[in-house]
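# pasted the sequence and its predicted model underneath.
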Amino acid sequence: MIRLFKHYIPHAVVLLGLIDMALLLTVGDLGWRLRAAQIAMDPGPVADRAWQLSGYCLVILAAMIAVGVYGADALRSMRFATARILVAISLGIIALTFLDFLLGGGNFWRSTLAYAMVGSVVALVMNRLVIGGILGVSAFRRRVLVLGAGHRADRLRQLSDRPESGFVVVGYVLMTDSKPVIEEAIARSAISNLTRYVENLGASEVVLALEERRNALPLADLLRIKTTGVHVNDFSSFIERETGRVDLDSVNPSWLIFSDGFSSGRAISSAAKRVFDIAASSLLLFLTLPIIALFALLVKIDSKGPAFFRQTRVGLFGQPFDVIKLRSMRTDAEANGAQWATKNDPRVTRLGRFIRKTRIDELPQTWGVLKGEMSFVGPRPERPEFVADLEEQLPFYAERHMVKPGITGWAQINYPYGASIEDSRHKLEYDLYYAKNYTPFLDLLILLQTLRVVLWHEGAR
């Protein structure tokens, strides 16, 4: 994987994105030239329309990221990829048309966009057919040797078997005398030279997956392997990189302390984030005020009770604050105390199901962003009644409160449901990854991919 602003991106996605960018620029220019030829106009040098072509390329790429064109499902299914490419390009063209209106017209011709739209669909689909046909599914998978043959090694095997996996395990080495979970593992005593064994397998990375490190850490072997240029990684760091989450089953306080992350140089990023929150929340409140007012009226008509719902949540540094949402449940929804939301929750009203799926009920929370109690991106704020239990049952749960809570977040786009302690554990793993690796780049990815969650109703309850 390639690490970009502290976030790992698979090599296949990077290559595909770069080729897509080149194709979009080429198709955009061809559309321009075709339209110029039809009206007998000299298209002029490419430099004269560089910003229009760049704008077209960036907007379409942003739309593709937003709807999941570079997600795991799209990378392994042509049908899935084609459907999302069509949606992305359609949304991108709409956005460019609106942008052209704001800029006064004449920058993105509608006829040029129409030609570019058709050409882009064909070019991007063909790109995936060619890349997949020539390079194959496993072309960019790294070759990994696992030192260990227990349950951790078995977890790596299961992870590598996933179609979207970025690595393939080329071997397992049994490092202790304990009974192996991986039956095909080769005993360390049967390998005379582990460094040469790694070279013969063509492994580019060695992962230490020992169940117990005490008196079993092969320091001499790891040092020799490292000095030959092969990357050596520990189990927890490898899982974090490959899954985008902090694995609670294997991490300990020392790993969190000494691993990369929780950078002290985020003061400027935090200031920029706050400026963005103020500007974006002010604009969003202005644009959506009629929608909020309309659905507030509809909520009143649909069921008895207030239009808005106020609830105490735990925010930055564990401080309580109130979130405001459009009411989507009956007023007696928690007559028997606080309850987890469930799928097809019977407490949700008829209109409530719609505003939850479309996230319209979340719009009033923008006021909390403007006040500084929340951000657009961050861990989902939880209720004090649940936080007390979760902090007792889940390790490092309090650390998620070291960043400001958000309307959307890394956990929400990767693990949408949170209706139990086990679900909260999985979401905490993503929240810790976000808190550990936060950058404005990661915020941008989350904001873009939130559109995918809204469009396909992923995680709505």
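Yep, that arrived. Numbers count the residues shown, from 1 in each chain.
# when you work out contacts or count neighbours from here on, use the C-alpha atoms and nothing else.
Fine.
# can you pull out the strands in the stretch 201-350 of the chain?
205-208, 231-234, 308-314, 320-326 (DSSP state E, counting those that start in this stretch).
# want to compare, so here's the second one:
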Amino acid sequence: MSGVRRSHPSLPAIELEPSVVRQQYRDWGYADTNGFQASEWARRGINLLLALVAVIVTLPIMLCVAVLVWLTSRGPILYTQVRIGLDRRAPATGTQNHRREQDLGGQPFTIYKFRTMRVDAEQGSGPVWAQQRDPRVTAVGGLLRQYRLDELPQLVNVLKGEMNIVGPRPERPTIFAELREHIAEYPLRQKAKPGITGLAQINHHYDRSLEDVRTKVHYDLEYIRRQSVTEDLRIMLKTVPVILLRRGGW
């Protein structure tokens, strides 16, 4: 479920708010305990099982969506884009910091979605924030976004191990680079594998401003602090009414 329905325009220079990040966020993902590893294996197994079941159950829906996209607008059925994924690196120190200055912030991967915009939709306007009645979005695309059906192909990303069902939403490299210049905590989202839905998505609407991004970052970091199999299942269950009632969807 995409929490970001936009590509970023150039962001205005603003004063960074005081960091709310504690060391527990920075250290997440580097513990080498048996308990941590067992939990990660359990979560990976659950994600694989649920994604496989979801693909089988939603396959008829995905086929119908594919036909609708193909019949109603020119262009490919699927939309692919490079996004920034999990950052498995330990915190850099000393001379490592200089070497990492140009790092993307995480492992790049290709995300899959049903296409909801017209071909070359950003060619004239460039990247813009999300908006209602977006002229770039097709009629069918608008319906898919309301019910988050355009995100279904990301189940393949889950099966490939690039995403989880629950986690922070991944961003494209150029937007990620810009956001981390304005929100000090933003790169810490990459300490969890990106997801289709997340704590931010069930509590907040699509991004329409930098403040929306800040709010979602705080939700994402809170998720990282308390992530577990139980927390993932809770967020999955809470995602259902968000989709059915179209909360935050356009």
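Yep, it's here. This is a predicted model, so every value here is computed, not measured.
# care to give me the TM-score?
Overlay of the two chains. TM-score (TM-score structural alignment, normalised by the length of the second structure): 0.79; 212 aligned residues with a Cα RMSD of 2.1 Å.
# picking up where we left off before, for residue 152 of the first structure, which of the strands of the stretch 201-350 of the first structure is the nearest?
Residue 152 of the first structure lies closest to strand 205-208 among the strands of the stretch 201-350 of the first structure, at 9.3 Å (Cα to Cα).
# what stretch of the second structure does the closest one fall on?
Alignment note (TM-score structural alignment): strand 205-208 of the first structure is unmatched in the second structure.
# does anything pack onto that strand? Which helices or strands?
Judged by 3 or more Cα pairs under 8 Å, 6 or more residues apart in numbering; DSSP states H and E, strand 205-208 of the first structure is in contact with strand 142-147, strand 231-234, helix 235-243.
# got the contact list for it?
By Cα atoms under 8 Å, 6 or more residues apart in numbering, the residues outside strand 205-208 of the first structure that reach it are 142-148, 230-235, 238.
# buried ones among those?
Neighbour-count burial (16 or more other Cα atoms under 10 Å) applied to the contacts of strand 205-208 of the first structure gives 142, 143, 144, 145, 146, 147, 148, 230, 232, 233, 235, 238.
# in the second structure, what residue corresponds to residue 325 of the first structure?
Under TM-score structural alignment, residue 325 of the first structure pairs with residue 113 in the second structure.
# quick one: contacts for that match?
So residue 113 of the second structure contacts 78, 79, 80, 150, 151, 152, 153, 154 (Cα under 8 Å, 6+ apart).
# same thing but at 10 Å, please
Contacts for residue 113 of the second structure (Cα atoms under 10 Å, 6 or more residues apart in numbering) come out as 2, 77-81, 149-156.
# over to residue 380 of the first structure?
313-315, 374, 400-401, 404-412, 427-428, 431.
# again, only this time at 6 Å
405, 406 (Cα atoms under 6 Å, 6 or more residues apart in numbering).
# what is the aligned counterpart of it in the second structure?
In the second structure, residue 380 of the first structure lands on residue 169 (TM-score structural alignment).
# now for the buried ones among the contacts of strand 205-208 of the first structure: which two are most distant?
For those, the farthest-apart pair by Cα to Cα is 142 and 148; their separation is 18.2 Å.
# give me the nearest residue to residue 93 of the first structure, chain neighbours excluded.
residue 113 (6.9 Å; Cα to Cα, 6 or more residues apart in numbering).
# okay, the one you found and residue 381 of the first structure: tell me how far apart.
If you measure residue 113 of the first structure against residue 381 of the first structure using Cα to Cα, to the nearest Å, the figure is 42 Å.
# now residue 388 of the first structure
Residue 388 of the first structure is 13 Å from residue 381 of the first structure, by Cα to Cα.
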